[in-house]
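Enquirer: Fold the following.
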Amino acid sequence: MSISHYIKEIGRGKHGARALTRAQAQDLLAQVLDRSVTDLEIGAFCLAMRIKGETTEEMLGFLEATRLRTPLIAPAQDGRATVVIPSYNGARKCPVLTPLLAQLLVQAGCRVIVHGVVQDPARTTCADVLQAMGHALLHSAGAVRDDVVNYLPIEVLSPAVAQLLAVRRVVGLRNSAHSLVKLMNPCMGRALVLGSYTHAEYLEAMDAIYVASGADAFLLRGIDGEAVADGRRFQHIDAYCAGQKHNVQQAQVGRITHVPDWPADLGAAATADYIHAVLAGNFPVPAPIAAQVRHVVAWVNAVPGLCAGH
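Expert: Next up is the predicted model:
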């Protein structure tokens, strides 16, 4: 098999490239994930899509191809709603507080599944912090529990997608998989996916995909690209119910006037100690994160189908 005919269409440069249909995009990524094409073709695909940019229909095709090759996670046994948190960025300028968000949501009665990378040579990852807090990473999608923070490395959830993400280490550029992992729902049924973006063009792209795919999701400009709210200010948050968009929080205007008592050390141990202190009540939960938790809990309790009891 070959994807050369697709590369010919998408590889004509930013202005000359042609978009693929959803079915073509699904077939292309299926061959890439199945490793039925050469490394050279995979590299060409990654670079061509990086230059051209993905359309909504192409991303929908990529999501379908990925879902067909992912071991989907069964609904919670006790009927609670599932919240999915992609974590692929880690700490760059501020501590990665995705583990704090995840733990607060578990305490509020949600089943939480975090998926992401385990290590990043340049950043402290969510996985690093969770392990420093005493959480074990899962080795199987079937090991997900209802009442704890579940961390599924992408290498476990989808080894093929993990390989595609790893192309970045070779060519030095992100590819379609980096957008894909922030959109995917790895569950059999409905789950609330917490999405985040870093630049305005990603906001527009993710919004279009959530609407077109009928997704259940939250979308905000998180901190350092993570899906946890920036603890220094309130962000604009939109929620999607089967693709229908609703605003649940307006953005705070003006300069940042308050910085939480989080550590200057962005390492895993210091971040874990801070999160433990917050959970023990020794430090307050940063107000924007507390608000994010309240919005998520209220949403999953109000939307029919997200909880099995509804």
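
Enquirer: C-alpha only now, for contacts and for neighbours.
Expert: Fine.

Enquirer: got a list of what Leu105 touches?
Expert: Contacts for Leu105 (CA atoms under 8 Å, 6 or more residues apart in numbering) come out as 111-112, 293, 297.

Enquirer: following the strand or helix carrying it, which helix or strand shows up next?
Expert: Using DSSP states H and E, Leu105 sits in helix 98-107. Next helix or strand after helix 98-107 toward the C-terminus (DSSP H and E): strand 111-116.

Enquirer: returning to that earlier point: of the contacts of Leu105, closest to Asn89?
Expert: Of all these, Asn89 sits closest to Val112, with 18.3 Å by CA to CA.

Enquirer: which one is that closest one nearest to, not counting chain neighbours?
Expert: Distances taken as CA to CA, 6 or more residues apart in numbering place Val83 nearest to Val112, at 4.9 Å, with adjacent residues excluded.

Enquirer: which helices and strands does whatever helix or strand that neighbour lives in pack with?
Expert: According to DSSP H and E, Val83 maps onto strand 82-87. If you count contacts as 3 or more CA pairs under 8 Å, 6 or more residues apart in numbering; DSSP states H and E, strand 82-87 packs onto strand 111-116, strand 192-196.

Enquirer: Now Leu165: closest residue in space, sequence neighbours ignored.
Expert: For Leu165, the spatially nearest residue (CA to CA, 6+ apart) is Ala177, at 5.8 Å.

Enquirer: Here is a second sequence; please produce its structure as well for comparison:
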Amino acid sequence: MDPNDSFSTAIETLASSRPLSTKQARIAVAAILDGLAGEVETSAFLTALHVKGETGEELLGAVEAIRERMIPFDSGRSDAIDTCGTGGDRAATVNISTGAAVILAACGVPVVKHGNRAASSTSGSSDVLTELGVAVEAEPAVLRAALDELGVAFLFAPRFHPGMKAVAPIRRRLPFRTVFNLVGPLCNPASPAFQLVGAPRPEHARRMAEVLAKTATIRRAAVVRGEDGLDEVTLAGPTEVLLVDGGRIEPLAWSPADFGLPETPATDLRVEGPSESARLLREAFRGEPGPVRSYLLANAAAAIWVVEGTSLPAAVERAALAIDSGDAAGLLERWAARSHGAP
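Expert: Okay, here's the model as predicted:
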């Protein structure tokens, strides 16, 4: 069948509020990545899928298409974790998952973080890392060296997913998050064994957990969603958790008290852009008390829990020590230097 006919059929199906099969979704997303779909058609597809709401099969098809075309990264690690949210929660917060990645590495938990520039948020992970001095487009050999020596690497999505380049301008023009926000965290080129993923809506969290449960390389993962809509562990109230372990999905719930941290609204985390986000992260790494520190501790603790099963309060203490000892700040500076090729 002509790929253009398949793509048009997919748009018509979605516009009729009918779901695509995994195969249909894979073919449609493949057409986008291979440059076979025009901008208007791609916009129509992404809009129709967003309005209908993505199913687990559609997400799986999109993930398959993206992973078939990605450039894999050999991390050499079987114990690494990725920490990221989907974006699109409209909270405009400081880059919590990126800051948590630095703390995790300082705790001795290796992180292979996959990320991109902001598509539907104020500050993407690559935006804030650039402000923090990290070269986000470093060569794979430099990334591997940083991971081996410091326990952290950032995999810039466009470098490893060249097919995404064509769709990036379209994503920026659309006033909502797209399926690529949801599947991005599921397509880490390093295929880490552990993941902590944030999603802003319960139906998105469930679908992402379903895909992670079918991902052979995943040993244990958690999809988290704050009841306030934050795509991170929240301290404004309960956090809904979907634990993926051994291909099974178990629903859990966390409260700020489970971490031993005070209830704190996410509105205290709002930033206007990556420079402000970087400044707040640096202040937190210097030991500045306040909401940014609390949220960093909670999310770093959640990731430690995913990888090691450590109790949340004990994990918070470990993360706090990494900050207060200066290890997190020191690691960030070494990472920045190493990413530019410095020994």
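
Enquirer: of the contacts of Leu105 of structure 1, buried ones?
Expert: 111-112, 293, 297 (16 or more other CA atoms under 10 Å).

Enquirer: I'd say Arg286 of structure 2 and Leu332 touch.
Expert: No - assessed by CA atoms under 8 Å, Arg286 of structure 2 is found out of contact with Leu332, at 11.3 Å.

Enquirer: between those two, who's got more neighbours?
Expert: Leu332 (24 against 18; other CA atoms under 10 Å).

Enquirer: The more buried one contacts Val102, correct?
Expert: Yes - using CA under 8 Å, Leu332 of structure 2 is in contact with Val102, at 6.5 Å.

Enquirer: ok, now which ones touch the residue most central in space within structure 2?
Expert: Residue closest to the average C-alpha location in structure 2 (CA atoms, centre = their mean): Cys84, at 2.3 Å. Cys84 of structure 2 sits next to 97-98, 113-115, 185, 196-198 when contact means CA under 8 Å, 6+ apart.

Enquirer: Looking at structure 1, which of the residues you listed hold up?
Expert: Mapping the contacts of Cys84 of structure 2 onto structure 1 (both residues aligned by TM-score structural alignment, their matches' CA atoms under 8 Å) leaves 113-115, 185, 196-197 still in contact.

Enquirer: which among these gets closest to Glu58 of structure 2?
Expert: Using CA to CA, Pro185 comes nearest to Glu58 of structure 2 of the kept ones among the contacts of Cys84 of structure 2, at 15.2 Å.

Enquirer: Distance check, the closest one against Gly115 of structure 2.
Expert: Distance of Pro185 of structure 2 to Gly115 of structure 2, computed by CA to CA, to the nearest Å: 8 Å.

Enquirer: if we can go back for a sec, farthest pair within the kept ones among the contacts of Cys84 of structure 2?
Expert: Gly115 and Leu196 (13.3 Å).

Enquirer: re the thing from before, part of a helix, is the residue nearest to Leu165 of structure 1?
Expert: Yes - counting by DSSP: H, G, I helix; E, B strand; the rest coil, Ala177 of structure 1 is located in a helix.

Enquirer: Would you check the distance separating the helix holding Leu105 of structure 1 from the middle of the chain?
Expert: Computed by CA atoms, centre = their mean, to the nearest Å, the chain-centroid distance of helix 98-107 of structure 1 equals 15 Å.

Enquirer: The aligned partner of Gly287 of structure 2 in structure 1: which element?
Expert: Using TM-score structural alignment as the criterion, Gly287 of structure 2 maps onto Gly281 of structure 1. Using DSSP H and E, Gly281 of structure 1 falls within no helix or strand.
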